[in-house]
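*Asks:* Give me a model of this one.
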Amino acid sequence: MAAGKRKIIESRKKDRPMKKNMIDLKKEMKNIKLHLDAFSAVQAKLIEAISSLSASPNRDQLMMIRNFNLNVKQMNVRIGEDYIDEMLLKLTADEVNGK
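*Replies:* Prediction:
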């Protein structure tokens, strides 16, 4: 009887999903901040490049840098939003799973 009971317990252990790690919100927020800081640094460099070229007569180059700066700003917002959405999905999944 004990051997049969042991087999049932072992089969139940195999059926259970592995325990998932809890989300560390502080760590996730640090990651978000790092991403946003990196893009802010890129923006600062671009602004510096724009200010150095503003006296230059090459308008095409200036417009290209301004457009690139706008794209970086949009990417910055999208990455921040995507990261926050992903984190919210993880939190929702954990709530559904009862963690």
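
*Asks:* Going by C-alpha atoms from here, please, whenever you check contacts or count neighbours.
*Replies:* Will do.

*Asks:* which other helices and strands contact whichever strand or helix holds residue 47?
*Replies:* Per DSSP states H and E, residue 47 falls inside helix 25-53. Secondary structure elements in contact with helix 25-53, counted by 3 or more CA pairs under 8 Å, 6 or more residues apart in numbering; DSSP states H and E, are helix 59-96.

*Asks:* another one to check against the first:
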Amino acid sequence: MNDSTLQESDYTAAETAEFRTVMSDCTTALSGALRACAPDGQWQPTSTSLVGQLTEADELLDQMYRRLGETRRAIRQIDSRARQRFLVRSVPSQSEPDDPTG
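*Replies:* Coordinates of the predicted model:
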């Protein structure tokens, strides 16, 4: 029986470093965006009109959504490489035919 759960050992040192960099970059970008619009933890729009505030909110959310999406894609790529290696190791080779005589 093969356990299909990836383990820490399935990831290379480079992938571990890449994952940590991707997450650090993401949290830094999100923190910066939040500090710019909510320095005291409360959103402080620069526009006084509701329409302007809605536009600011949309821009902020779009920026955060893009960054989170980029981060998720990068993590999926890292995970996919590890899973591919795991599957290559786990699946028996099909190059040798089964012995029909049993």
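
*Asks:* Fetch the TM-score of the aligned pair.
*Replies:* Once superposed, the chains reach a TM-score of 0.56 (TM-score structural alignment, normalised by the length of structure 1), with 74 aligned residues with a CA RMSD of 2.4 Å.

*Asks:* Compute the inter-axis angle for the helix holding residue 47 of structure 1 and helix 59-96.
*Replies:* Taking axes from the mean of the first three to the mean of the last three CA atoms, to 10 degrees, one finds helix 25-53 of structure 1 and helix 59-96 inclined to each other by 170 degrees.

*Asks:* so how far is residue 92 of structure 1 from whatever residue of structure 1 lines up with residue 65 of structure 2?
*Replies:* Counting by TM-score structural alignment, residue 65 of structure 2 lines up with residue 74 in structure 1. As judged by CA to CA, to the nearest Å, residue 74 of structure 1 and residue 92 of structure 1 stand 27 Å apart.

*Asks:* Residue 85 of structure 1 too?
*Replies:* With distances taken as CA to CA, residue 85 of structure 1 is found 10 Å from residue 92 of structure 1.

*Asks:* try residue 83 of structure 1
*Replies:* Distance of residue 83 of structure 1 to residue 92 of structure 1, given as CA to CA: 14 Å.

*Asks:* tally of neighbours for residue 76 of structure 2?
*Replies:* By other CA atoms under 10 Å, 13 other residues sit near residue 76 of structure 2.

*Asks:* Tell me the residue in structure 1 aligned with it.
*Replies:* Match for residue 76 of structure 2 (TM-score structural alignment): residue 85.

*Asks:* quick one, what contacts that match?
*Replies:* Residues near residue 85 of structure 1 by CA atoms under 8 Å, 6 or more residues apart in numbering: none.
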